[in-house]
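A.B. asks: the sequence and its predicted three-dimensional model are supplied below.
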Amino acid sequence: MKRQNFVRIIEMARLLFDIFYDGECVSEDAFFEWLRNPDQSETKGYSAVEMSTRDFFTWLTQAETESEEGKEEWEN
């Protein structure tokens, strides 16, 4: 794979994850399921996509934690 194509894949993956999340096309659970259980038949591109979306998953995990903490405070 040429470096230029690799960079495009990385940029597009993150952009698509953001679009799918913002548009509520893919649930948080589905994103995390993908991260935990990559399809072994598609491992060639998985590592590039996983690497490019690390910031997305870090943000999503933090947002989920903050949401749960807010619920606990509201219930108490």
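C.D. replies: Structure received.
A.B. asks: contacts and neighbour counts: CA atoms only from here.
C.D. replies: Noted.
A.B. asks: list the buried ones in stretch 30-39?
C.D. replies: Buried positions in stretch 30-39, judged by neighbour count with 16 or more other C-alpha atoms under 10 Å: 31, 35.
A.B. asks: try this one side by side with the last:
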Amino acid sequence: ASTEGKLYGSVGAREIADAFTAAGLPVSKSEVILGEGAFRNIGEYDVLIHLHADVETTVKVVVVAEA
């Protein structure tokens, strides 16, 4: 990330689903709902996870710069 906190790429539904799956919580890309598209800055974001027709939850995703 730049010194202003802007990412050189972006964090989208695929990266979020992969992170959940790597942590032992299998989530598919299609279950991750990003209201305003991929994240392009470091920070905290609320993300909707749509697990089933009647089951959804909001989780906080923290995007940090790599060391």
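C.D. replies: Good, I have the coordinates. Just so we're clear, the structure is a prediction, and the values are computed from it rather than from any experiment.
A.B. asks: can you pull the TM-score for these?
C.D. replies: Once the chains are laid over each other, their TM-score by TM-score structural alignment, normalised by the length of structure 2 reads 0.27; 37 aligned residues with a C-alpha RMSD of 4.0 Å.
A.B. asks: what's the strand or helix carrying Ala19 of structure 2 packed up against?
C.D. replies: Assigned by DSSP states H and E, Ala19 of structure 2 falls within helix 13-22. The elements that helix 13-22 of structure 2 packs onto, with contact taken as 3 or more C-alpha pairs under 8 Å, 6 or more residues apart in numbering; DSSP states H and E, are strand 32-33.
A.B. asks: quick one: contacts of the strand it packs on?
C.D. replies: With contact meaning C-alpha atoms under 8 Å, 6 or more residues apart in numbering, strand 32-33 of structure 2 is reached by 13, 16-17, 47-50.
A.B. asks: farthest-apart pair in those residues, please.
C.D. replies: Using C-alpha to C-alpha, the contacts of strand 32-33 of structure 2 span at most 13.0 Å, a distance reached by Ile16 and His50.
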